[in-house]
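[1] all I have is the shape, not the residue letters:
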């Protein structure tokens, strides 16, 4: 039986990651092809810097782009690659220091994307369960994740990890005011 692991991105796994990008997969569920193209370009320019940028718990990297082309300050964040012997997808976790509350332009603490040819194996659920351990270690009382209303697969993954829908809302203008669902996963008994 194959075991899914979350691995810190490195140059060793990079060829498999790059192959997924070239096959049309994107780690960004909002900016999709644009983000994938940006990443391919960054890998071609400086693969080591690209890999290093994915683990940024001190928010040392530069600003990040929003779908409308504007830029915002980076939050502390980490990205882990789903790995079962080859690249399966990615999961990212971002946070603000000293609070579980995120700025309005940050849609959630955690985002994930599984490559199409590895979907249906439970990898998103396993990855989410594993990254929640990191969130607990950072002392967060809860994490929030958002999905589009028609993304039943992600909603099922979140529910399987004890996520509860807390609201239907409109994203900020940078995301075209699109409708979304916000879920919360409690990490402590006293979290709000």
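    All right, it came through fine. Since this is a predicted model, take the numbers as computed values, not measurements. Numbering: from 1, shown residues only.

[2] alpha carbons only for contacts and neighbour counts from here, please
    Noted.

[3] for the protein, which segments count as helices?
    14-22, 32-45, 47-53, 123-137, 152-160 (DSSP state H).

[4] including mean neighbour count, could the ones you listed go into a markdown table?
    Formatted as a markdown table, those follow (neighbours: other CA atoms under 10 Å):
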| stretch | mean neighbour count |
| --- | --- |
| helix 14-22 | 17 |
| helix 32-45 | 15 |
| helix 47-53 | 16 |
| helix 123-137 | 18 |
| helix 152-160 | 17 |
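
[5] in addition, the following structure is provided for comparison:
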């Protein structure tokens, strides 16, 4: 049984341990993103955890994979938890619409630590965050996955997702093909 936990100092040590073990909440920037987070935590742990819950989009601009920065959308992160840290899931949105700006690949992103994969945690975390997306005013959510990631495809399909089709990732994400999915709320 998993729960979604709002990031806080009480759970931060297990999050840090996952980052130090090589896990990253960012499936594009991987180790670079994990190292940046470890640095931010070392400088201001409370500011770091508080910044992961930003429903008004007041945090600093978002650093893109190519190094550019873009306006940050309202959103929040939740940590996936059983009796320990299992991963993270995030929701972001553009107020008043289900559409997203071009620099945002999807409303929801998730990453499970490798030592807890294959247990259905991502599927359950996505199921639990969908009502929160409805509460944020969304009528549908978009998610993206790489074509060669059938595990992520299954997570989305098990939550009522449909494949919209292939798309070309923006240059800031390195280009290449991705698959776009939607889940109606």
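    Looks like it came in fine. Please read all numbers here as calculations on a predicted model, not as lab measurements.

[6] coming back round to it: so which of the helices of structure 1 gets nearest residue 184 of structure 1?
    Among the helices of structure 1, helix 152-160 comes nearest to residue 184 of structure 1, with 8.6 Å by CA to CA.

[7] what span of structure 2 lines up against that closest one?
    Mapping helix 152-160 of structure 1 onto structure 2 (TM-score structural alignment) gives residues 150-158.

[8] go ahead and name everything in contact with the matching stretch.
    Residues outside stretch 150-158 of structure 2 that contact it (CA atoms under 8 Å, 6 or more residues apart in numbering): 120, 122-123, 126, 143, 145, 162, 181, 183.

[9] make it 7 Å
    Applying CA atoms under 7 Å, 6 or more residues apart in numbering, the contact partners of stretch 150-158 of structure 2 are 122-123, 145.

[10] the aligned partner of residue 3 of structure 2 in structure 1: how many residues sit nearby?
    Aligned counterpart of residue 3 of structure 2 in structure 1: residue 5 (TM-score structural alignment). Counted with other CA atoms under 10 Å, the neighbours of residue 5 of structure 1 add up to 17.

[11] and the gap between the aligned partner of residue 43 of structure 2 in structure 1 and residue 32 of structure 1?
    If you follow residue 43 of structure 2 across to structure 1 using TM-score structural alignment, you land on residue 45. Distance, residue 45 of structure 1 to residue 32 of structure 1, using CA to CA, to the nearest Å: 20 Å.

[12] equivalent analysis for residue 173 of structure 1, please.
    Where residue 32 of structure 1 is concerned, residue 173 of structure 1 sits at a distance of 18 Å (CA to CA).

[13] again, but for residue 24 of structure 1
    From residue 24 of structure 1 to residue 32 of structure 1 the distance is 9 Å (CA to CA).

[14] show me what residue 28 of structure 2 aligns to in structure 1.
    Under the alignment (TM-score structural alignment), residue 28 of structure 2 maps onto residue 30 of structure 1.

[15] correction: residue 128 of structure 2
    Alignment note (TM-score structural alignment): residue 128 of structure 2 maps to residue 130 of structure 1.

[16] quick check: the aligned residue for residue 58 of structure 2 in structure 1?
    Aligned partner of residue 58 of structure 2 by TM-score structural alignment: residue 60.

[17] burial measure for that match, as a count.
    Applying other CA under 10 Å, I find that residue 60 of structure 1 has 14 neighbouring residues.
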